[in-house]
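Participant: I would like the atomic coordinates for the input below:
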Amino acid sequence: MPPTCSVLDFFEGGSDSCISAHTLFLCLCPTRETLVAPWCAAVSCRVWCPGVMAVPRGIEISAGQRGFKRELRSTMTDTKAWTGTTMKAFIVLALFAVAYAAPIEDDKIVGGYECRKNSVPYQVSLNSGYHFCGGSLISSTWVVSAAHCYKSRMSVRLGEHNIAVNEGTEQFINSAKVIRHPRYSSRNLDNDIMLIKLSKPATLNSYVRTVSLPSSCASSGSRCLISGWGNMSSSGSNYPDRLRCLDAPILSDSSCRSSYPGQITSNMFCAGYLEGGKDSCQGDSGGPVVCNGQLQGVVSWGYGCAQRNKPGVYAKVCNYNSWIRSTMSSN
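Facilitator: Coordinates of the predicted model:
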């Protein structure tokens, strides 16, 4: 019998081992028509784990593009449908891995605008040969990101604007420790927060700065800035090289819960526009939601991107101040 892999792992035929999830998803629809797409959002489509090797990409799945949600475990023979609340999730066959390497794993803001260069100095890019998630610098040695972006080792890129070129403002620093919240759940993305300790302190300057942790939780209606290199398209792939920004309000808890019945915990909030058209997307995962100069949210998940009545869902950073500070002081 093949092993039962964790939600973020997939079974590799012939080796009796689980492999870590990594990027595009190969969707197998009822018509037997296969589709390589940024996500398998259609309720009728199923994720197919072929015998060769399916590498779910970190940007969507383990590395985060904007999150995903799976309620079923995956093995080589698992072809059960994802639930209708399935989030954006990328899976790519190994033979596609090289061709799609860097750009496919990045997702960007839908309906936003190009950020003024170096105007978001706390924004970082998590990189493992390609950008796969965002993050926020909260001290010279610590970064906050999403737990579903976890990789044991990564390069943290600071001072970035155009991730396709060297602009002379960048600092590339390897991770020394990557610490997920101890109560993170990959089943519903509760406690979707993670800390990354840098191998050396970042040099703080006009291009690289920290963002403050929240002094209190933000109220609904608060205007916030969301940023990232995620997908700019709600129905396809369009990944920018330059950092994108989106101004969006925090939605009421009632609106958030009615948009995702039974899926919102006390550690989550929604932000964006119920009419759709503007949202964070795949590749933005782990990135910042900053309101009044304070880090209030971490890009976590959502159904599709910029869809009506399906706003983005974010980890509520104000609930984690104690955990963040105690983890930093003990590591």
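Participant: alpha carbons only for contacts and neighbour counts from here, please
Facilitator: Noted.
Participant: the residue lying closest to R308 once chain neighbours are set aside: neighbour count?
Facilitator: Counting by CA to CA, 6 or more residues apart in numbering, G276 is the residue found nearest to R308 once chain neighbours are left out, at 4.2 Å. Counted with other CA atoms under 10 Å, residues neighbouring G276 total 18.
Participant: would you mind measuring from G276 to N309?
Facilitator: G276 sits at a distance of 7 Å from N309 (criterion: CA to CA, to the nearest Å).
Participant: in terms of secondary structure, what does the strand or helix carrying F96 contact?
Facilitator: Per DSSP states H and E: F96 is located in helix 94-104. Judged by 3 or more CA pairs under 8 Å, 6 or more residues apart in numbering; DSSP states H and E, helix 94-104 is in contact with strand 54-56, strand 131-137.
Participant: how does it look with 6 Å?
Facilitator: Packing partners of helix 94-104 (3 or more CA pairs under 6 Å, 6 or more residues apart in numbering; DSSP states H and E): none among the helices and strands.
Participant: now do stretch 275-295: distance from first to last residue.
Facilitator: Stretch 275-295 end-to-end distance (CA to CA) = 25 Å.
Participant: what comes up buried for that stretch?
Facilitator: Across stretch 275-295, burial judged by 16 or more other CA atoms under 10 Å covers 276-291, 294-295.
Participant: in stretch 144-158, what's buried?
Facilitator: Buried-residue list, stretch 144-158, by 16+ other CA under 10 Å: 144-151, 154-158.
Participant: what sits up against that stretch?
Facilitator: Applying CA atoms under 6 Å, 6 or more residues apart in numbering, the external contacts of stretch 144-158 come out as 62-64, 124-128, 135-136, 170-175, 180, 192-195, 286.
Participant: these in helices, which ones?
Facilitator: In this view, the contacts of stretch 144-158 have no member that belongs to helices under DSSP state H.
Participant: tell me the contacts of P288?
Facilitator: S136, I226, V298.
Participant: one more, please, to line up against the first structure:
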Amino acid sequence: MTLRWCCKVGEYYSHEGRVRSSIPILNKLCTRPEGSSNHQFRKKRLIDSTSYADRPLSIFQASYIVNILRSGVSYCSGTILSNSIVITAANCVNERNVNYIILSGSLSRHQGKIHIIKRILKHPRFNPRTLTYNLALIRVFPYFQFGLGKLNQPIPLHSPVYIRPGTPLSFGGWGCVRTIPKILFPDELKMSRIPLMSRQLCQQYYREAVQIGEETICALDKNSKVGSCLGDEGGPLVRNYELVGVFSFRKGILNGRNPEIFTDVRNPGIRQWITSTMQNITMWVSYPRPHRKN
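Facilitator: Next up is the predicted model:
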């Protein structure tokens, strides 16, 4: 099997096959190879060396998280907002002519129910260079099935209230769990807890390198035990089973040096865009074109 690498600033791709969307359950997928080149700015996933990371995880604890695949390879995470809508980072689905699909209802990075993507709507103020307003809503098919004992459940947006810095929030996904000596990806979903940070302190960390606006929220483990890693973008930041933020990026490689940056869904403007777009996107139906009369 041939392997093709595409590397550019801020991105890491590997193409090892394509998912067959004709089957209802995905039993096996190719994974990214363990080795990778070094980058100054990389996609991330939580690396957690605390005891919390060793606890067994049930799918019912993370039934709102889905796996976004790019050309058959686990690439980002997303969050279920309704029976047909997933929210993720816009730069996770920003490429044209690329085959994106979604896997749901499984802890495994290689298994799950397949959902095809019918429509993608990125935030109108999304900037792919600065990654501000890094949000996208995705309409999927078939729809998610909710109810008692179902493997998928939606999660509500967090109320627009103040959260004290230092509050531990949950963050999960399928990104790498180790980068040295080689990159290692988990077979199953991992979840960790990371303390919230004030925007003012976050800006002091990044100085002029990144502008921390009202649309962002930051988190940082100063003990360097929890941090993001390759493949983390789009993952949910959660408090009390409510969505607080969507992971956008972090500059630097070492944990504890720079904060993780999320798009804050409590922001009034962002919250309004999400709710209004969800109403509009679910009303759009594709009808067959009428035959022209000769």
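Participant: quick one: TM-score?
Facilitator: Overlay of the two chains. TM-score (TM-score structural alignment, normalised by the length of structure 2): 0.75; 243 aligned residues with a CA RMSD of 2.6 Å.
Participant: counting neighbours, which of the contacts of P288 of structure 1 comes out on top?
Facilitator: Result: V298 is most packed of those (other CA under 10 Å), 32 neighbours.
Participant: where does it land in three-state SS?
Facilitator: strand (DSSP: H, G, I helix; E, B strand; the rest coil).
Participant: matching it against structure 2, which residue comes up?
Facilitator: Here V298 of structure 1 is matched to V246 in structure 2, going by TM-score structural alignment.
Participant: next, the contact list for that match, please.
Facilitator: Counting by CA under 6 Å, 6+ apart, V246 of structure 2 touches G234, G235, P236, F262, T263.
Participant: leaving out the residues flanking it, which one is nearest to the fourth one?
Facilitator: I take that to be F262 of structure 2. Distance criterion CA to CA, 6+ apart; nearest residue to F262 of structure 2, sequence neighbours excluded, is F247 at 4.2 Å.
Participant: ok, how many other residues are close to that neighbour?
Facilitator: 31.
Participant: same list, the buried residues of stretch 144-158 of structure 1, but as JSON lines with distance to A99 of structure 1 please.
Facilitator: Below are these laid out as JSON lines (distance: CA to CA, whole Å):
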{"residue": "V144", "distance to A99 of structure 1": "30"}
{"residue": "S145", "distance to A99 of structure 1": "27"}
{"residue": "A146", "distance to A99 of structure 1": "26"}
{"residue": "A147", "distance to A99 of structure 1": "27"}
{"residue": "H148", "distance to A99 of structure 1": "24"}
{"residue": "C149", "distance to A99 of structure 1": "22"}
{"residue": "Y150", "distance to A99 of structure 1": "23"}
{"residue": "K151", "distance to A99 of structure 1": "21"}
{"residue": "M154", "distance to A99 of structure 1": "21"}
{"residue": "S155", "distance to A99 of structure 1": "21"}
{"residue": "V156", "distance to A99 of structure 1": "23"}
{"residue": "R157", "distance to A99 of structure 1": "23"}
{"residue": "L158", "distance to A99 of structure 1": "26"}
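Participant: widest-spaced pair of these?
Facilitator: H148 and L158 (20.4 Å; CA to CA).
Participant: point to the residue nearest the middle of structure 2.
Facilitator: G234 (2.0 Å; CA atoms, centre = their mean).
Participant: corresponding residue for that residue in structure 1?
Facilitator: So, by TM-score structural alignment, G234 of structure 2 is matched to G286.
Participant: one more: L169 of structure 2?
Facilitator: By TM-score structural alignment, L169 of structure 2 lines up with C224 in structure 1.
Participant: spatially nearest residue to that match (excluding sequence neighbours)?
Facilitator: C291 (4.3 Å).
Participant: list the contacts of R180 of structure 1.
Facilitator: The contact partners of R180 of structure 1, by CA under 6 Å, 6+ apart, come to A147, M194.
Participant: distance-wise, check it relative to V313 of structure 1.
Facilitator: Distance of R180 of structure 1 to V313 of structure 1, given as CA to CA: 18 Å.
Participant: the residue nearest to R308 of structure 1 maps to what in structure 2?
Facilitator: Using TM-score structural alignment, the equivalent of G276 of structure 1 in structure 2 is S224.
Participant: surely that match meets G256?
Facilitator: Yes. S224 of structure 2 is within contact range of G256, at 4.2 Å (criterion: CA atoms under 6 Å).
Participant: what residue in structure 1 is paired with G256 of structure 2?
Facilitator: With TM-score structural alignment as the criterion, G256 of structure 2 matches R308.
Participant: neighbours around its match, how many?
Facilitator: Neighbourhood size, R308 of structure 1 [other CA under 10 Å]: 15.
Participant: my read: P214 of structure 1 touches Q294, true?
Facilitator: Yes. P214 of structure 1 lies in contact with Q294 (CA under 6 Å); the separation is 5.1 Å.
Participant: where do the helices sit along structure 1?
Facilitator: Under the criterion DSSP H, structure 1 carries helices at the ranges 94-104, 253-259, 321-330.
Participant: to L204 of structure 1, which of the ones you listed lies closest?
Facilitator: helix 321-330 (18.4 Å).
Participant: against structure 2, where does that closest one fall?
Facilitator: The aligned range for helix 321-330 of structure 1 in structure 2 is 271-280, by TM-score structural alignment.
Participant: average distance between that stretch and structure 1?
Facilitator: The superposed stretch 271-280 of structure 2 is, by mean CA distance after the TM-score superposition for structure 1, a mean 0.9 Å from where its aligned residues fall in structure 1.
Participant: list the buried residues of that stretch.
Facilitator: Buried residues in stretch 271-280 of structure 2, counted by 16+ other CA under 10 Å: R271, I274, T277, M278.
Participant: that concludes my questions; thank you for your assistance.
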